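[1] Following is a predicted model, sequence given first.
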Amino acid sequence: MDTRQADGEKQTLVSAIEKASARAFQPSGDDASRSEGQRELSALLSRTSTLALMSALSKLTGPDGAPPWLRVHLMDILTLLPQRPDGVRSTLEFVFSVHPSSTLRASDAPTLQKQGANITMEALKLATNLLSAPPATVSPEEWFPGIAPQLLALLDGKDGQDLVKAAAYVIGFGVLGRRQFGAPGSAGWKAFAAPMLSKINASLSTQEAAKKPVVFSAGPDEVVDLRKETVSVEADELHTALKRLSSLLDSHPNPGLTKRLLGPLMLPMWTISSWPPVNERFDERYRRPATTLLQIFLKIAGSPERFQALLKNLLVNGNADPSRTRWVYDRVGDSDLQVKQLRDGTNATHLTLDLGLLEAKSDAYVQLLQSVATESDISALFLTLFRGSFNPTKATHEIRITPENDQQGDPTVQLAEAKVLQKMMEKLSDRLVSNWRQMIELVCEILAESQISLEGPGDDATPVALSLLNLVVAAPGFQRSMVRADLLSSIEDSLGRISKAPEADVSQTARNLSLLLKYRDAIDDPSERTTAPTDRQVEDRKTYNLAISYITQADSPPPVRSEGLNLLSGLIRAGSPILDIQATLVLLSSLLNESEDYVNLTVVRLFTQLADRHPRSTVKELLDHYVDADERETVDTRLRFGEALLQVLQRLGETFAGEIAAQVGQALLFLAGRRPRRPKTEARQRRADRVREVKDRADTARDARQGPATGVLGNGDEDEDEDGRTAEQRARDDLVAQIVAGWESRRGAEDMRVRASALSILAAAAETNAPGLGAPLAAAAVDLCLGVLALERGPEAGILRRAAVVFILHLARALASRGPGPAVVGGRAASPFGFGLAGMGGEKEAEVRAALAYVADTDTDGLARQHAQDVLESLDNWRLARLTPRDVDEGGRGPGLARLAGLNLGAGSPAARLPPLQEQGGTRPRIEEVE
């Protein structure tokens, strides 16, 4: 369609909506005319597409679009458009297409409907605010159910991964990430989280749904068996819920939201993930997603109590609690899994507990411990199970899920615990001892109650306790002084008693341990002994190792990596001495090379936290990657380091001075200038040009063999090409292509985007702490900006000219922020910084004004012209403020207005010593105008 025709249709729609809405809401009209207008407006809105309505209503609700009384009603209509069946998708597409940060060309608009929009973080935040905030006329209970099905459907991925990420951001951060809407039981939780969670854990379904009667329909010859269970969740519904939940948590990870969503699903996910293998399709649809989600949850929120809860429900399938919805997972067909609701009176024992699966379930449980549990979690779980195995009366069974497990000494639970304990000792023997103090206490308790003596053989726990004691005593760095005296004495007495037992193996082991414990301190070289770490150092070391493993593991899911970054952030904020600052900086720099938004945003925040305690090292690391002297980084990566450097400088504030400021200022001036040469980049460009030339020649030869193209101008319009673009559009696209091509360095020069970024960072540094930047650097930066405005005149340098003008604006703003005018010392004005546009002399200030005036009048870039006009206005205001200087004595003191038109009003002036007018006879001074 011709663009002029499309614009005409849009204008026609705008006029029709304005005319119909004016009749519908005219304050001076009668009821009949308003009713007729409302019917006409309703019909017009019904037959118009949502995307077209958004475009037309956005124009009408603009500042000059419609009268104020009409704009209110049109705004209500516009805010309710997301409630349409395609309202959410249209809202996203409209925002992404009109947002200034979007670089989508008009010729690419048809692909928007099929492959998703050109999404930027700024546009995504705006769309999230529009969708997640209910209008004032609609309650959250009505708003979210209208948009939730549309957003959840986008998580399926049928409309492209871009829209999956967009929907996940709206749901995760816009709705569920807010306490007002995302808390359990709130409107947002019921609309977005409950539909997914209730499909996986049927116990979370509402009581009304649980008690809903089941209606059976049967033919005349069909018999319905009412004793059978009913299907409450179909196999496809369960698969969809798992897929949507995975997409939501992986696209924009939020550890807090992950805990809230996956907490109620721990046991159901364990049941699915440990289901006996069936086939590849079953694993892909159910087992793998459930396993991934379970591992994510336990890595983020794992604890010994949660692992113990899983162990106590090792064989449980579903929920057999009669006080709640009773349901089980049931395999249907060859590769599907569904949820079946149990009828009242049904014996669910054979469905929930299958001892034949004990071996496979215990193996899966130990594998889960290996993959997600920390050493402290494994050690705590092992100590609990081991204590319960030799003395069941002291075992703790307080964590229960179903009433059947509430009984002390449940034989099924004891059997599962014994099986898992055996496998842990076989496969996790090197990770069982994490907290040696707790291990020593347990060993002391076991040996004290050991039945082995001269009378005969005793229990089976004693050999194991001796093995554990050997692990602790033989560990490097162990010393007798590290053990409490009462525990050490009890262990020595127990070893002496057991060494006299008739069992040769046990008694010999006890004698050897007794000797080892007695002479342990003499084994190690005193010069090689190290000071025992404090408890905080031990915990910090564990946290650091856990964070590094979460961040660096290749298969680490996004929520787990995000949690690892949060753990590292906690160590940085606490100033933990366990951190190797240089290694941490290298790790963060490697992470900033990635293109994931959640990683980049968090890494930039960690850089700013490190800058609080280590500003020199942090700034140097960022500058090295930003300057990229070795030409290893891409332009996008360098720009990300520039963003991190910008936030670090703003975080430093007044401390941005001295050597750091000089180093940063010189590097930024070097990047922003025209001198930097990049030979490696030039070589890569030449190779790319040669490849492009070969490809163009091949395309030309192929076109020549195929003959002239026919039917290129399908509609016969000479002003349009094969894409339906007019001459005006082609000219605009060619200009954009020229500008983008000009950004990349030619002949090995620095990339235009990096130069503009360097000037922008320098402007922010000047506004943050101009005195810290120093007069020489400020003067050099102003000279550089004047050179840019005079020499960089091409359309591709528009962003560079904007940055140059903005630097002068920020410098003037920084000068003006120090006071209404310069101080007066010794009868003359002085700049509060010792430099500035005025401090450089009248010629320099005139040169700056002349350059800005020229840009404001002649520049081809609209933003550059507007920026120049704003700076000229700011300079004029600052010049007026200088006309009223502050009076400052030699000591730097003196408030208020000191001089006015040659009249000295200081405290020591004759005018200040004059008595009031009443004491002078009440006569007022007379002012005469003399030619």
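    Received it, and whenever you're ready, just let me know what you need. Not measured: the values here are computed from a predicted model.
[2] Please make it C-alpha for all contacts and neighbour counts, starting now.
    OK.
[3] Which elements pack onto the helix or strand encompassing residue 626?
    Residue 626 belongs to helix 615-627 when assigned by DSSP states H and E. Applying 3 or more Cα pairs under 8 Å, 6 or more residues apart in numbering; DSSP states H and E, one finds that helix 615-627 contacts helix 581-591, helix 597-613, helix 635-652, helix 658-672.
[4] and here's the other structure:
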Amino acid sequence: MEESIRVREAFHKASVFLSPVLDKGMEILARSSAHEVHLCSQAWRRRLKRLRGDDETTRTAVIGKALEILNGIHDAFVTPYQSPDNVKTEAIEGEDPSLEDAKRRRMLHALLDLISLEGIYPSLSSGVGIPLQQRVISVLPAGVIAKQTTVHTSIAPRNISLLRHILEVLLNILLDPRPSIQSVIRGRILSDVISGTADLAFNPTIKSYDEQRKLQEQFVNIINDTPSAVLLPILSAFLQTDTTAWFKSTVSSQIAQVPLRPGGVLQTIMFLASQFAPSLGQEAQSEPSNGPHFTVQAIMQISKLLSSVPQQVEPSVYLTTIAPQLLTLLDGDDPDLKKTVSYTIGNGILGKRTLGARGTIGHTIFVEPLFRTLTADLDQSSMRWMMQYSGFENIKSSRHEPESLLEVVVNHEEIDLAIERLGTLALQHPNPGLVKRIVTPILLPLWGLACYTKEQELKDLHEKVMALLQTFFSISVGVPPLKKLVDNLLWDGGSTWTYSSSSDGHISLVKRIEESNGHLNMVRLIDSLQVRTELFASLLAADPSCEESTGEVFLYVSQRWLVQPSPEDKPQQLGESESIFQRLISAKVAEKLLGSFKDTLSRHPLRILDLIKQVIDGELHSLGDKSPKQSQASGKPSLSSLANIVAPENVEDQDESGKDTSESLSTAFSLLSTVLASPEFSISEQVKSLLESIKEKLDRLIPLLPPALSKPATTSSMLLEIQLTSQEHDETKPPPPHIADLETHRQALSNLNSNLPPVQAEGFSLLTKLIINSSPVLDIPSTLTLLLSIINDISESTANEEFIYLNAIKLIGTLASRHPRTVVKTLVDSYTDKSEQRTLDQRLKIGESLLRTVQDLGEALTGETAKILGEAMVTVAGRRGNKPQAQRTRKEQEEKERRHKEREERKRQKEAAMSGGWKVTTGPTDSKDEATLADSDSESESPEQSIHAANIVAAWAAGAASDEEPDDLRVRASALSILASAITTNIRGLGPAVLSSAVDLALATLTLEPAAESAILRRASAVLILDILRALDKIGEEQKGANIGFGFSLTDDGNGGNGMQSSGPSTIGNIPSMLRTLGFVESREEDVIVRGHLRVLIESLEAWLEKALMWGIEGLDGEPRMELGDRIAGLDVNPLAGRGPSRPRIEEIE
């Protein structure tokens, strides 16, 4: 009871103190500040008479009294005589129920607002704290707080003693471990406390080191006690353009340390994602219910922040601290978070040499454990990063397969986790360089795992591994990795370990056991040869440079199969069975390539001819001067020797060897005849010399061949003779000059058609090179159509991958720099969408492409290109758009929603009319709607605000209310923005006609479309005129006011127009008339942003009037002459008068 009396007395003092401010009916509130209001209080009047102080003394006295009352309320809640039971209960239940009283909370807010706005804000140094307009709205009545007058810049706190006293009281309350009103203070003025404490603790102009050290400790305590979700918005609000350097450094340091907190990484990601949420289009309307939309800009900013090591922290300590949080999110189920974290690790951390190179802390944490897992080389450090943060802490206890009792080196959970992380890092975002870095060192383990899972029919794991391998070979890695797979086609593990599968379909790495019968193991591997050759062919087909790679690989395996090595070249370390086995693998691969890539090989005859020459050389070297009969005993292995692999080594079948020789040579002769008889075969100098060498050796070989081979050999020799002696080939045809560009173009198109972001990024890179080199193989309309199809692709995979369409937009800008008219006209036609074939999002994305194109063109935006763009943007931005199909679709959707609501309402009425316990259920719609309504009622947005926002978006889609079938307001606003960007880029290129139309359009929009939903149009219109003025001002400053052929008229024609009739086509607007129009619009404007733009525009136009007079007209001596032209009427001046021949004016008389 005693505690209740103390609290009541404390709040009574606050009520008496605040009553002159909070009581209604005081007229002085409209014109007085808080401390002036308190002068009306009798008690304060008597006290201030004794003080006889000035305004600053009054302010200090009022703030001191407010602090005394606030401290008294705190003491009332933490009185020492409370019983232990009460203290315990209060600590458990949290905030005292007395604080829930609305009147008392309002008093606390009023005290805190008074202390902040009249005490802290006026005392801070310049560039510290958040702007006053961004602060929480005060509960004090309007006019109570003194208006913030312009004060002189001060690098030190303006009132150190008052600021120190305020913070001393507030910090004592906030840092008191006993609960009282801390939550109210934090929720109301935490940002003010932080900025004030930082000003006293870190301001370099204050030299009291002991006091600063204490305040610095308190600053750190306040920061540490503030949750990350609350702290990040406050700290980010401090980073303004006019923030002083030392304060910005202090705040940035604290922001960089937020990820080091428990859960700080997730809080940082969610905060930055909310700051870069989309503002227009369907993405803004379909916000995910479980969090903000992750845009590309947000992901890049998140990566930049999380990969930036704070200055006071070592990189190893920083990454070791945030790595568990990153790995937890990487292994989670949220696709947006997985994509964001994979980009942060792949581009932000591994992309930096100091953090991600081999041997650094980033590589050790994120890459090395994956390598060691798949190569069965796990150590304690790698086990920590693989298992501790992924939910598999207890699996290390079992290291034996229960069925086979094999010693397990790596568990199946570890393998699954490693493959999952590799896929997330490599496939979630376009980074071909990262794919090469993380796949190349483990190419063979991935290959072995892919083959083993295929043989064991483990579909899920096989698809994940193959996705990695196909992505790797789809980014032009060259021929060496393919040769490496050919050399290790039957690779099934390392020297000490191999793969093993359990009955439940799990794969683990187990210790390899030496088998007693090696031939049985070899036979088992041969059984998998067919599967592995098919997988190899699929990987080879994924290579964009398949034309080149196939020929090289075919030549490589055919040499090992068909060419008889010389005795000195034979590997001594291999036994005869191993050598036969390797050649058997080569034969199988060559056979598969001939069957799958016959057309590809025929387009590269030089490689086949080289192979034929090597086969003939080998046979000629083997036979030597022996007779055909003796040559049959040469024991040459091939496919037909497969049955003899397990036979005794001393068994030699001369008939079989003869078949081997016949097989090699007959294959070579058949290939040679096919190439020579091809109608597309042409002889170059290189091919001619090779044919001559083949014919010379073939003629030497024919006498040594058996009859079965001599006939095809003779036929081949005759074909060679015909080709070499033909008169048609006397003048050899030069190779096509752009054959390499054709191959690059084909490769780029193949990459762009892939579904994997890294592969598509490689395609964009190749296409960019062709555009920059102005390659003649490019068909500009087709290329542009392809890029537009990528931008307009509405499939789920592409729509969610902003990296792809942003790359396409960037490439369109590059293409426009080479072919401006074609690109601009195509984009304009798609943007205007007269046939109504595109959605709103597609048009906005095309508008984004136009914006990028305009910026890339620069000074090249001129002539017909500029005219096409300018006129189209004026047309779209105006009210000339006619979209009947879009409006019909919108109305049909609205009618459908209306009928749905009516059905739901009738159903609810029917349920209400039924007796208790009965309910009509038609589906899960009700619960979903209720959940949606509950989600919408959040602290950040009330249901009324949500409904208002939904109405605004609907009004945007409906267009101008006065038009019958109008265009979407968002597209019109986009067109105004594109036109403003074009004006800023090259105002001369657009010319006076487009500029005059732009000014008329902007003024008409400001005047005739005052509705709330049209605010975006009015904002863009004000910015458009301001950009025109700034562009003209920039040219005027550069050329010292020289005539550029057009400009604004300074003469008031008095007819309310823009002066076009009196000043000719060189005048784009009449400033006096514009000022009258803008003044009228500003007086009725309700949108705060539009009103601010209009005020800046009016001031700029007034300044332009003065500057135009000061420029004058250049004299002969280079000095300005203050000529007024040929029209003088008081101060009405027309500098453009007399600069061109006068034109007759025709007027129609009724």
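    Structure's in. What do you need? These numbers come from a predicted model, not from an experiment.
[5] Roughly how far does the nearest residue to residue 354 of the second structure once chain neighbours are set aside sit from residue 314 of the second structure?
    In this structure, residue 354 of the second structure finds its nearest non-sequential neighbour in residue 360, 6.8 Å apart by Cα to Cα, 6 or more residues apart in numbering. Residue 360 of the second structure is 12 Å from residue 314 of the second structure, where distance means Cα to Cα, to the nearest Å.
[6] quick one: which of these two has more around it?
    residue 360 (15 against 11; other Cα atoms under 10 Å).
[7] That one corresponds to which position in the first structure?
    Matched across to the first structure, residue 360 of the second structure falls on residue 186, judged by TM-score structural alignment.
[8] From what I see, its match and residue 180 are in contact.
    Yes. Shown here, residue 186 of the first structure and residue 180 form a contact pair, counting by Cα atoms under 8 Å, at 7.4 Å.
[9] Just give me how far stretch 386-401 of the first structure sits from the chain centre.
    Remark: stretch 386-401 of the first structure is offset 41 Å from the chain centroid, using Cα atoms, centre = their mean, to the nearest Å.
[10] which outside residues touch it?
    Contacts of stretch 386-401 of the first structure from elsewhere in the structure, counted by Cα atoms under 8 Å, 6 or more residues apart in numbering, are 305, 308-309, 312-313, 384-385, 406, 408-409, 418, 421, 442, 446, 461.
[11] Just name the closest of those residues to residue 480 of the first structure, please.
    The shortest gap between residue 480 of the first structure and any of these belongs to residue 442, at 17.0 Å (Cα to Cα).
[12] and the closest one, how far is that from residue 354 of the first structure?
    Residue 442 of the first structure sits 33 Å away from residue 354 of the first structure, going by Cα to Cα.
[13] Could you find the closest non-adjacent residue to the residue nearest the centre of the second structure?
    By Cα atoms, centre = their mean, the second structure has its centre lying nearest to residue 296, at 2.0 Å. Leaving out its chain neighbours, the residue that sits closest to residue 296 of the second structure by Cα to Cα, 6+ apart is residue 802, at 6.1 Å.
[14] The one you found matches what in the first structure?
    The pairwise alignment with the first structure assigns residue 802 of the second structure to residue 597, based on TM-score structural alignment.
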